[in-house]
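Sequence and predicted structure below; questions after.
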Amino acid sequence: MSSENWWKSAVVYQIYPRSFADSNGDGVGDLRGILAKLDYLQHLGVDVLWLSPVYKSPQDDNGYDISDYEDIDSVFGTLADIDQLISAVHARGMRLVMDLVVNHSSDEHPWFLESRASRDNPKRDWYWWRPARDGFEPGAPGAEPTNWRAYFSGSAWEFDSTTGEYFLHQFTRRQPDLNWENPDVRRAVYDMMNRWIERGVDGFRMDVINLLSKTEPFTDGHMYFAMANGPRMHEFLQEMNREVLAGKGLITVGEMPGVTVEQAEHYTDPARRELNMVFTFEHMHLDAVPGEPKWSPRPLPLVELKTNLAKWQTGIVNGWNSLYWNNHDQPRS
């Protein structure tokens, strides 16, 4: 196995910093707490640490609402702490992967603050803005541009009184979606990724990455079909690969809600130069009562689990799947 493919046999351990290890007694886990546990993690046989978001954030969605991609939230520590952690991880022969959340930012990110300032602001189209539905007063009930529902409840459109338009948010109203159609957005993201690589990061776990390319025009219906696996999705990932990832021996994992086996193979086929592997969710739903939320458990049906894993392992013949039992999106046992 080539050094480029080291990740195929790696054991990855997710660290959810807030609840992992608290070094200063404030009740919240932090980077120095992780640093103190590295020998333990090495003893377990861990090859890669996946670090859930520690970027500066208002914490509306536990750090998945980022207000500064290149700074550390004070609740977790400092940039000096992350630099020390990266160095200490490498000294033990391990690697560190950062969460990458670039489908959306926080509404406190400077990009969005500029975008919402006026309709003619240079960063206006860094996000998705739309006028009210025809025949409706902006801000009135039912005036949202489409009937889409956000994944975290409520409308996927938030009215902004400053400019009288709505911005798109697939998750909370404080997580406006970035407009990847704008090349300036993509350039800013790639530059940020490259600077983290220069700091020593060994790869990225990419949050809801298959939602970057939207299908226009936006019309009523189920939001997923307009948001997921859009017409430029492969183009964006191939561009990211060229501009950031290629030839650096990194690990890239795409979290892809709802992706099919066929789509996953396209995203991970090495010949296409996109991602190393994907996170899929089908097997994660098997221990929940069908039709009920994930907090309604049932005994895990082992035959169904074996059938599902076999389908994915044989279906992605030219790509790569990730094998995992749990992550931060699942209820804790």
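Yes, it's here.

Please make it C-alpha for all contacts and neighbour counts, starting now.
Noted.

The helix or strand where residue 313 lies packs against which elements?
Residue 313 is part of helix 302-315 when elements are defined by DSSP states H and E. Where contact means 3 or more CA pairs under 8 Å, 6 or more residues apart in numbering; DSSP states H and E, helix 302-315 is packed against helix 261-268.

still on that earlier bit, buried residues in the helix holding residue 313, which are they?
305, 312, 315 (16 or more other CA atoms under 10 Å).

quick one, it and helix 261-268 angle?
50 degrees (axes from the mean of the first three to the mean of the last three CA atoms, to 10 degrees).

about what we covered before: any idea which of the buried residues of helix 302-315 is closest to residue 254?
residue 312 (15.2 Å; CA to CA).

Quick check, the closest one in contact with residue 263.
No: the criterion here is CA atoms under 8 Å, and residue 312 misses it with residue 263 at 11.3 Å.

Report the set of residues contacting both of those two.
Residues touching both residue 312 and residue 263 (CA atoms under 8 Å, 6 or more residues apart in numbering): none.

ok, second structure coming up, stack it against the first:
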Amino acid sequence: MTDNTPAYPAGWYADVNAPGTERYYDGQAWTNQSRPAPTTVPVAADGTPAKAPWYKRKAIIIPVGIVAGIIVIGGIGGAISGGKGATTTAADKAPAAAAAPVAEEAAEEEVAVPETTGLTAKEAAALLENAGLEVDFSATKGVVLDRDNWTVLSSTPASGSTVKAGDTIVVNVEKTVTEAAPAPAESASAAPAPAPAPAQPEKPAMSTAQSSAVRSAESYLSFKGFSRAGLTEQLTSEYGEGFAAEDAEFAIAYLESTGAVDWNQEAAEAAQSYLDFKGFSHDGLFDQLTSEYGEQFTADQANFGLAAVGL
């Protein structure tokens, strides 16, 4: 039996059972695939999409309405303003009057220069600055540093003159001379004045070599105990400092005069140093302290040192 169903090519076709949708035909049978039917756009005779009638175009009708409304409102406003325009005076149309000129500033404050003669420079500066004036000092000799030590002679402009606030006043000063107070009169019953303390001898001026010898001697004595002879040898030896004999003697004499060295204490320090190194008997340590190959202390100095360490 021949099937009278016409043969359709595969594609999407309107579904009569579901208006507004399409169903896919695979060329032999209808499938379960369906989709909304596409909207048909009218086409003009020349093939371009046909436009909707003008009264259906929202993009046109809405702006036109707005424009019409604006024209109407504008006409009403113009009528109202036209009615009022008849009452407008020439004064209303005249340009704004120029602003009144700014009042001139008040004249600067005037100040009378205070009297400062006889005051200290410090007191004068405070008085002038409190009056709203600047201060500068002038001295014939010296530089004004400590204002308490300077006395005011005059000022420029002079005291009583009228100046403007903030002006600079030049204060002429001189160094204050302090006079010694007179000694009080002695009464018959007054106790005699104590004798003045003896003047300390001035330290001798040192040459560069002497100063260097003093510093070297102090350095050696801070390191270990030295006798006078031992320190002299250390300062003058070619294996030591190599100072001239007179410079070494000057350095040692200087330390003795200032009390910077005590040979008995040096002997005690040397004795303790030897005992810290090894054990010594009394006689053995005495020989070490007095020998010319040892420390070269005198016998009295060596005995002081032995007693200090308990031998």
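Sure thing, it's come through. Please read these numbers as outputs of a predicted model, since none were measured by experiment.

Put one on top of the other, what's the TM-score?
Between these two chains, after superposing, the TM-score reads 0.17 (TM-score structural alignment, normalised by the length of structure 2); 91 aligned residues with a CA RMSD of 6.8 Å.

about what we covered before: which one of the buried residues of helix 302-315 of structure 1 is nearest residue 223 of structure 1?
Using CA to CA, these come closest to residue 223 of structure 1 at residue 312, 25.7 Å.

What is the burial count for the closest residue to that closest one other than its chain neighbours?
Among residues not flanking residue 312 of structure 1 along the chain, residue 261 sits closest, at 6.2 Å (CA to CA, 6 or more residues apart in numbering). Neighbourhood size, residue 261 of structure 1 [other CA atoms under 10 Å]: 18.

cool, and residue 70 of structure 2?
Neighbour tally, residue 70 of structure 2, other CA under 10 Å: 12.

For the longest helix along structure 1, which helices and strands make contact with it?
Longest helix in structure 1, counting residues (DSSP state H): helix 183-198. In terms of contact count using 3+ CA pairs under 8 Å, 6+ apart, helix 183-198 of structure 1 is assigned the packing partners strand 68-72.

buried ones in the strand it packs on?
Counting neighbours by 16+ other CA under 10 Å, strand 68-72 of structure 1 gives 68, 69, 71, 72 as buried.

With respect to residue 278 of structure 1, which of the buried residues of helix 302-315 of structure 1 is nearest?
Nearest to residue 278 of structure 1 among the buried residues of helix 302-315 of structure 1, with distances taken as CA to CA, is residue 312, at 10.9 Å.

what are the ranges of the strands in structure 2?
Assigned by DSSP state E, structure 2 shows strands spanning 11-14, 21-25, 30-36, 110-112, 134-139, 150-156, 162-164, 168-175.

Reformat those strands into TSV and put mean neighbour count and distance to residue 213 of structure 2 next to each item.
Converted to TSV, these look like this (neighbours: other CA atoms under 10 Å; distance: least, CA to CA, whole Å):
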stretch	mean neighbour count	distance to residue 213 of structure 2
strand 11-14	15	124
strand 21-25	19	124
strand 30-36	12	119
strand 110-112	16	68
strand 134-139	16	48
strand 150-156	20	47
strand 162-164	15	68
strand 168-175	20	45
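
Relative to residue 123 of structure 2, which of these is closest?
Per CA to CA, nearest to residue 123 of structure 2 of the strands of structure 2: strand 150-156, 9.4 Å.

and the angle for that closest one with strand 134-139?
110 degrees.

Packing partners of strand 150-156 of structure 2?
helix 121-130, strand 168-175.

switch the cut-off to 10 Å
On a contact count with 3 or more CA pairs under 10 Å, 6 or more residues apart in numbering; DSSP states H and E, strand 150-156 of structure 2 meets helix 121-130, strand 134-139, strand 168-175.

List just the one of those that sits closest to residue 22 of structure 2.
Nearest of these to residue 22 of structure 2, taken as CA to CA: strand 134-139 at 103.9 Å.

Which secondary structure elements does the closest one sit against?
helix 121-130, strand 150-156, strand 168-175.

where exactly do the helices run in structure 2?
Using DSSP H, helices in structure 2 cover 58-85, 90-93, 121-130, 208-223, 228-236, 245-257, 263-277, 282-290, 299-309.

what would those look like in a markdown table with distance to residue 173 of structure 2?
Below are those laid out as a markdown table (distance: least, CA to CA, whole Å):
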| stretch | distance to residue 173 of structure 2 |
| --- | --- |
| helix 58-85 | 81 |
| helix 90-93 | 71 |
| helix 121-130 | 7 |
| helix 208-223 | 45 |
| helix 228-236 | 58 |
| helix 245-257 | 48 |
| helix 263-277 | 59 |
| helix 282-290 | 70 |
| helix 299-309 | 66 |
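
can you tell me which of those helices comes nearest to residue 25 of structure 2?
Across those, closest to residue 25 of structure 2 is helix 58-85 (CA to CA), at 39.2 Å.

can you pull the buried residues of the closest one?
By 16+ other CA under 10 Å, helix 58-85 of structure 2 has no buried positions at all.

And residue 155 of structure 2, how close does it get to residue 82 of structure 2?
Distance, residue 155 of structure 2 to residue 82 of structure 2, using CA to CA, to the nearest Å: 79 Å.

Residue 267 of structure 2 too?
Relative to residue 82 of structure 2, and taking CA to CA, residue 267 of structure 2 is found at 129 Å.

and if you look at residue 219 of structure 2?
Relative to residue 82 of structure 2, residue 219 of structure 2 is positioned 115 Å away (CA to CA).
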